[in-house]
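Trainee: sequence and predicted structure, then a few things I'm wondering about:
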Amino acid sequence: MTLPHPDARLIDAVTGAVVPGTALAAAAGAYAGRTPGVVFLPMPTTVDAVVRYVSAFEAGRPLALLDPTLPAETLADFVDRFEPAVVAGPLPDDTPKGYRFTSDERLGPLWERETPSAAVPHPDLAVLLATSGSTGNPKLVRLSRAAIAANTASIIEALGITGADVTVSSLPFYYSFGMSVLNTHLAAGATVVVEADGLLGRGFWPAVTEHGVTSLALVPSQYEILRRLRFDPAKYPSLHTLTQAGGRLRTELIEDFHGRMKSVSGRLFVMYGQTEAAPRLTTLPADRLTEKLGSVGPAVPGGQLSVRLDDGTESTEPDVRGEVLYRGPNVMLGYAETAADLARGDDQGGLLETGDLGHLDADGYLFIDGRLKRFGKVFGVRLNLDDIEGMLPGPAAAVAGDDKIIVFVVGGAGDATRLRQDLAERLKLHWSGFEVRDIGALPLLSNGKTDYRTLESAR
């Protein structure tokens, strides 16, 4: 797959500078002569970062998209574990042992490995994305070029993206949903407006108007923001499509924004995805949203859904509840925890065990009923709830709410505001993603373990 269509365009919302798809593709030569191996790319929301990403992808270099605000010690751990050949800026001051600091006119400041890693990346490996949020030692999801290409083509088809579309960077590019929005629009020959400040920034909505943005991709917390802003799509005549993924959107908000968009002949698409699927698995057609309210839709083109029952058998029968399984060409190769794992081939065989509980209806539309494993999502970032509990004072429990983590603390939460801020600082997320509640005693099962089902019912 060639990522940028010749007609694609990047527009810098601040300067108005335009980078055409032909120039993006030509930038691949920037990696010629560099140490072979994986490229680490911190991805701030800038045109330069997108150019570095596309140039590495087009050069056939496996690359990891990283949060540019990673603490220096976390980046150092990643470099130590995965032995990248090149690390692009922004960079901390201390160059790691075995690397030299250099600079390139097209790539900016770099750390370049002095000798190639003994672990040679698998030839199918294209993109690496961190999972498990900021807790523990995040693994990297290994995505092949074929998986990226398959999901890009599926989403272009499912959403009807064309060269006439214009989107804006409402999500970080290192986040799988944000990467997918970028990929689909570049591949379709559409326009991507790069605006770094986000929904609450002074420049965001003027950029939507000035550049004729037609589609906006958001996670649930951003829909909460839009509601508080009293978003009126009639103020933005070019905007005809909203898409949602990154966690469960409250039914009330689905109905609300469906109505808002329908009032201007626009559309709302509800989707379900995981980084491990490059990343989108389902899309609920906008014209069936009311009929299928609560569903995340059927599998994207090329994919198949089923559920695994307690006895290990699989079913596609309606209303049978089990672990959601997905098969398709967009499924990851597997995970990586060290450089040696980057040499591995396909460990999954096209099968993704999602860890979510769900059921299908008679039309094959998926409904998510809960989680099998102890994870939650905040602002699209997956967090290990057990790790979060380890950060809490005294007896406590954490459960996943709708795009937030709810913390129950025994015997008084003390300064709940301070506790929320502490969690936010440690996990590099906004404090509004956490809610603290006082509880007299944690409910227990007969085996003495915390009864999380009871806590979840009290959300």
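Mentor: Arrived safely. Numbers count the residues shown, from 1 in each chain.

Trainee: for the rest of this, base every contact and every neighbour count on C-alpha atoms.
Mentor: Fine.

Trainee: tell me what the top strand by length along the chain is packed against?
Mentor: The strand that spans the most residues within the chain, counting by DSSP state E, is strand 351-360. Applying 3 or more C-alpha pairs under 8 Å, 6 or more residues apart in numbering; DSSP states H and E, one finds that strand 351-360 contacts strand 304-308, strand 322-327, strand 366-371.

Trainee: columns distance to Glu435 and mean neighbour count on top of these, output as CSV?
Mentor: Output for those, formatted as CSV (distance: least, C-alpha to C-alpha, whole Å; neighbours: other C-alpha atoms under 10 Å):
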stretch, distance to Glu435, mean neighbour count
strand 304-308, 32, 22
strand 322-327, 28, 23
strand 366-371, 19, 19
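
Trainee: picking that back up, and the angle for the longest strand of the chain with strand 304-308?
Mentor: 80 degrees (axes from the mean of the first three to the mean of the last three C-alpha atoms, to 10 degrees).

Trainee: included below, for side-by-side comparison, is a second structure:
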Amino acid sequence: MTLLGAGARLIDVAGGRTLAGQELDAEVARLAAALAELPSGVLFARMSVDLASVLNYLAAFESGRAIALIDPALDADVLSGLIERFRPAAVLSAPEGDVPAEYAASDGHWVRTTAAAVEPHPELAVLLPTSGSTGNPKLVRLSRGAVYSNADAIARVLGIDSDEIAPTSLPLHYSYGLSVLNSHLVRGATVVIEPSGVLGRGFWDAVNEHKVTSLAGVPYHYEMLRRLKFDPAKYPTLRTLTQAGGKLRDDLVAQFNDKIRAVGGRMFVMYGQTEAAPRMTTVPAERLAEKLGSAGPALPGGAFAVRRDDGSETTHPKIVGEVVYRGPNVMMGYAEDETGLAKGDEYGGVLATGDLGYLDEDGFLFITGRLKRIGKVFGNRVSLDDLEQAVRTAAVGIDVVAAVPAGDKVVLFAEGADKDICKDAAKALSERLHLHVSGFDVRPVDTVPLLASGKIDYRTLEARV
């Protein structure tokens, strides 16, 4: 079970280096041997978008060493807390500054110098934090089989082969970004490592220079590309767009689908969670216009059901409830500290997603909200996701908005809006929900804060309320 399919290539734009074939295999093997010399326990790797981070990850996976992928921008105190709880063998690509107790600096890493730690379960391959740059995250435990099966399923439904060339448009510690890497390498395709991201000039230079064929983005990226008047005709080899990481509004899905189809390309909308390694659905490109708003059918090997209030499950069309997924890519469970690393599979391939939704007659999933994304306005429960969508479709000039609960009202932060537009948005919500306008506090903000994944940083916004 290897992620390095025959012909896989890594193009390091910053270093001007390409690794492929025997040279790539040899570099991964060399690093794997070095990792084997480290103390017992899980590895932590701060995953910048660079060649060294990719190679560390591949070396760990190929050698069977469990590795936790950490945001390099993680708050120092959060990283310290994770180290204290999980006692990793080493922190690869460690930050500058004070070395924690029980660790010594070595070749840019922190290596544990004290007694043996808990040995991770032999099937455990990858651990990903459940939250962003703040809080006290748990780690999602993903087995080798889960990571590999998801990479293989995604490669199948997207038609990835050795001719595909994908850029690192997303952070590598983020499950969607990692999925792009995995699903291309497993098919012997090429990954272009370019750190500046979709909004950077260097990124688009690399798209043209290296003849990139696909682009992965979250909703925020597509909102920004719309503002920048993205035209795929300027990039002759770029003919596949993929979108996950949250629901993109239907009008933008239609807009980008039309743009890419006009030049002979295709667009795929997907749905997933870190706990599913991470993707669970893909809308077939040829049915995207027909199934606008859908997350698609389950990936090969997976299946959906809807859990009703009484706890029973159904696949009957149009019944709304909690979405339950079954598949080989479901996590083993969570780890709160190092003792959790030794645990086996606690979920048995079944994941209650926490999302609300329904299936249609063709088995296509439609997500309607989150069980926990709920606020109250004068005692009335409201979906915060629905409020955001209502503001975006209210034709008041707000595209990027984030809603958070605030006692008996809801605060919505509107990017780039002035006070008059905010008043119009609050009025539109009041009229739509038949609740007094004072229950909707719409505030202008220069920029809605984002996590490294491109998702909205709701924790930061909640702290401003």
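Mentor: Looks like it came in fine. None of these values were measured; they are calculated from a predicted model.

Trainee: report the TM-score for the pair.
Mentor: Taking TM-score structural alignment, normalised by the length of the first structure as the basis, the two superposed chains have a TM-score of 0.83; 416 aligned residues with a C-alpha RMSD of 3.1 Å.

Trainee: distance to Gly246 of the first structure for the helices and strands packed on strand 351-360 of the first structure - can I get that in TSV?
Mentor: Below are those laid out as TSV (distance: least, C-alpha to C-alpha, whole Å):
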stretch	distance to Gly246 of the first structure
strand 304-308	19
strand 322-327	17
strand 366-371	13
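
Trainee: residue in the first structure paired with Ala68 of the second structure?
Mentor: Alignment note (TM-score structural alignment): Ala68 of the second structure maps to Ala64 of the first structure.

Trainee: so that match sits in a helix?
Mentor: No - in this structure, Ala64 of the first structure is strand, not part of a helix, as judged by DSSP: H, G, I helix; E, B strand; the rest coil.

Trainee: let's verify the closest residue to it other than its chain neighbours: helix, strand, or coil?
Mentor: Distance criterion C-alpha to C-alpha, 6 or more residues apart in numbering; nearest residue to Ala64 of the first structure, sequence neighbours excluded, is Leu128 at 4.3 Å. Judged by three-state DSSP, the three-state class of Leu128 of the first structure is strand.

Trainee: so what does Leu128 of the first structure match up with in the second structure?
Mentor: In the second structure, Leu128 of the first structure lands on Leu127 (TM-score structural alignment).

Trainee: neighbours of its match, how many?
Mentor: By the measure other C-alpha atoms under 10 Å, the count of residues near Leu127 of the second structure is 29.

Trainee: how about Ile388 of the first structure?
Mentor: 21.

Trainee: ok, now Val283 of the second structure?
Mentor: With other C-alpha under 10 Å as criterion, Val283 of the second structure counts 27.

Trainee: contacting residues for it?
Mentor: Applying C-alpha atoms under 8 Å, 6 or more residues apart in numbering, one finds that Val283 of the second structure lies in contact with 268-270, 291, 294-297.

Trainee: returning to that earlier point: ok, now how distant is the match of Ala68 of the second structure from Asp415 of the first structure?
Mentor: Between Ala64 of the first structure and Asp415 of the first structure the distance is 39 Å, computed by C-alpha to C-alpha, to the nearest Å.

Trainee: compare the two (neighbour count), which wins?
Mentor: Ala64 (24 against 9).

Trainee: how near is the more buried one to Gly136 of the first structure?
Mentor: For Ala64 of the first structure relative to Gly136 of the first structure (C-alpha to C-alpha), the value is 18 Å.

Trainee: what does Ser221 of the first structure give?
Mentor: 24 Å.

Trainee: so those two - more neighbours on which side?
Mentor: Ser221 (21 against 11).
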